[in-house]
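Enquirer: could you look at this predicted model? Sequence included:
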Amino acid sequence: MTDPYARHDAALAVLRPYGPNLANGFINHAPMVVEALAAMGRGDTALSWLRAEEHDLLPRAPAQPPIGAAGWREALGKPARFEAWAAFFAREIEMNGWRATLDRWARRLSAGYGTAAVHGVIRTAHAARALAWQDTALRRSELAQGLAVWAARYAPLAPDLPAPAFGTLPPHEALAAVTPVALHWRVRAGSITAGLANLARAPGFARETAGADLSEEPLATADALVCTFAELFLDAARNGYTAIVFAHAVTGAAAARNLLPLVGPGAQRALIAGAWQTGCALKAVFYPPAPGAGRPVPARRTPDRLAEAAAVHGDDHAIKLAEACLSAYARTGRRRLLKTIALALTLLEPREGEAADPTRLLETQT
């Protein structure tokens, strides 16, 4: 069998000089995308994808004063301390092993699951999955950087949001009960992180999200969350902006699913709770005024064709969402996941300069 990660370390080597931010101020998605391409069996396209994106990447900052084992709480939520956190986690991984480090810090950081528009945990999960495939120095370094994004930008959804006391409803029914904030407070533009501040205007959020029964077997529960938030995407994604927003509910749940086999029961519970509350928060704050009547999508599509279409499309969110849905489809057989990918490819703009039309790959199947 061909190793889907055969070129992954080469891609990580290209990314090694670059930091967590882009020139436009947003998060650097490249480490997540190259791992998603590998997981989709398209790892041979990662280096060419990086060449087209490298001009937007910013170099890493110089080394910083270290974070001590007893003083890490003071450095939480301080983006300027990213390099110190990366060095901190590199030492933790060297001393304690990557699995023990991941388990400990997934538990500690899960209250900030939505950190950096969910990218802290998403990058960590992509890094950990590649590392579980093969332990290499570059992959350990990438895990340290993923955890560093999560810790340096750490921010709970709401300061007083309690841990959910799970109820009796299946996730899709509990999500339907989540009430969006008043229409004039719903966010229609700008950063996801800034928009999530409006969760404070949803007074029933803690009670409503506590209605979900997430007590089933963890892997099955996480797959149910991916499917539930894929349905939210189909319902609420109406344009490029809402497609990006609700893609993060899906990929956020997929991050939990990817991490669960690598951590212990305590971290598993914390990750599931974080993924659930974060996806619900995106509905509460960003749900559009008139959902339910999106663009038509091609009627026939196969997983291989969708993976190819996403790689050709080139948009980072399209690639990550496609991989999350295809992985869940392989486990669950839920064809609505394939429709989610097809809709995303119609709503998200292809990467600038791509000559191919990815939607044609969906229309011309036999």
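Expert: In hand now; what should we look at? Numbers count the residues shown, from 1 in each chain.

Enquirer: every contact and neighbour count from this point should use C-alpha atoms.
Expert: Noted.

Enquirer: surely residue 236 is in contact with residue 292?
Expert: Yes. Counting by Cα atoms under 8 Å, residue 236 does reach residue 292; the two are 6.6 Å apart.

Enquirer: which one's more surrounded, those two?
Expert: residue 236 (23 against 13; other Cα atoms under 10 Å).

Enquirer: look up the closest residue to that one, ignoring the ones flanking it.
Expert: residue 291 (5.1 Å; Cα to Cα, 6 or more residues apart in numbering).

Enquirer: can you check residue 248 too?
Expert: residue 118 (6.8 Å).

Enquirer: so residue 89 is in contact with residue 149, correct?
Expert: No. Using Cα under 8 Å, residue 89 is not in contact with residue 149, being 10.8 Å away.

Enquirer: take the one below as the second:
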Amino acid sequence: MTQPESTATLDEALTRLHTTGPEHLGRLSNHAPMAVEALVRHGQAAEVHHWLNSYRDKLEEMPAAGNIRVDEGNWRAFLGDPRHLADWIGHFGRCLEERPWREVLAQWWPRLLPGILGGATHPVIRVGHAVRTLLADGEAAPRTAELAQALGYWAARHLPPAAPVTLSGTRDPARALAAVPAVPSRRGSVLDRVSQLPATPGWPAAVSAPRPPRGPEDARELLTELVCAAVCRYAERAHGEPVMLVHAATAPNAVLRTLPALPRELWVPGYTAAWLSSAAVTAAYAPDGPLPSAAPAPGTAEEAFERAAAHGDEHVIKLADTALDVAAAAPERAGTALAAVARACELVERPA
């Protein structure tokens, strides 16, 4: 649990942010709620409002609600329709006023999970940060409101794959991720690239190659391995696209963070969807080969996050947040995980 004064800072920041929308410039994600939660979680609460002030040019007002009301009878008709983003957020706000947040999450997780690629995986990442706050710091109005915003964003940007993913191979996550083929044309938006996946040579076999989990605990272990593999790959392959490849690690880590709040029967499908998200981003932005960083790796986790916070970019902060999870879960890989933070600081442009 964070210190009370730090939790108060996070609540203030979330309240400030909830007057803004989940996106700006039509489709780019508002990363502020995720970044400020990571800053608070790693001892940088004093920097939160300064960081928000520097980010304000990327914030836009919440879009206006439409003339519909999403409910249990009609939600399928509006799933994946970003024109109803505010309507979806309003729906989850009402749900969370009426029922416990874990109950709402458990109901909607299997509905939303197939669309994990929506919004370039940012909605599920935002859900992961919101759930971590609720689990670590308890319920409060700004924290449940943040979950409503995150779930609403996911519902509005829901994007299922062209074909369902069934894991039927024998590979561990690291070997499976290393074997993912690159899409033929590595140009254009993430949607342009992901749309090539069904026709990418080797993709159908690669996406099904991981071994299926033997049960909930195995799914959590495999998910932990997947996050570790994605972070460690970033240390040498971030040059493929240093911003977008962050999400190959942070999206599955968001699922991992959410598991403790979910019924155990939802853990296995969580791993499958997380694998898809990491594999898809890897395929979309994979470079031709490794290129290690020349920058020295931070010596400690604290130094790594301080370096990320000083850099200031939201993606660098979020990658560092996930890299510290890897360093704690797999101490033998800590050096590579922290090197990934150095690589992000080196390649991602600093905010003006």
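Expert: Received the coordinates, thanks. Everything quoted here is computed from the prediction, not taken from an experiment.

Enquirer: re the thing from before, what's the residue nearest to residue 248 of structure 1 aligned with over in structure 2?
Expert: Applying TM-score structural alignment, one finds that residue 118 of structure 1 aligns to residue 121 in structure 2.

Enquirer: count of neighbours near that match?
Expert: By other Cα under 10 Å, 26 other residues sit near residue 121 of structure 2.

Enquirer: looking at it, it is touching residue 249, isn't it?
Expert: No. Judged on Cα under 8 Å, residue 121 of structure 2 makes no contact with residue 249 at a distance of 10.6 Å.

Enquirer: where's the residue nearest to residue 248 of structure 1 relative to residue 339 of structure 1, distance?
Expert: With distances taken as Cα to Cα, to the nearest Å, residue 118 of structure 1 is found 23 Å from residue 339 of structure 1.

Enquirer: how about residue 110 of structure 2, what does it touch?
Expert: Residue 110 of structure 2 sits next to residue 266 when contact means Cα atoms under 8 Å, 6 or more residues apart in numbering.

Enquirer: element containing it?
Expert: helix 101-112 (DSSP states H and E).

Enquirer: what about that helix, how far off from structure 1?
Expert: Helix 101-112 of structure 2, aligned to structure 1 and superposed, deviates on average by 1.1 Å (mean Cα distance after the TM-score superposition for structure 1).

Enquirer: whereabouts in structure 1 does that helix align?
Expert: Going by TM-score structural alignment: helix 101-112 of structure 2 matches residues 98-109.

Enquirer: what about the longest helix in structure 2?
Expert: Assignment by DSSP state H gives helix 216-237 as the longest helix of structure 2.

Enquirer: whichever helix or strand comes after that one vs structure 1, average offset?
Expert: Heading C-terminal from helix 216-237 of structure 2, the first helix or strand you meet, by DSSP H and E, is helix 247-258. Compared with structure 1 after the fit, helix 247-258 of structure 2 shows a mean deviation of 0.7 Å (mean Cα distance after the TM-score superposition for structure 1).

Enquirer: what does helix 247-258 of structure 2 correspond to over in structure 1?
Expert: With TM-score structural alignment as the criterion, helix 247-258 of structure 2 aligns to 248-259.

Enquirer: that'll do, ta.
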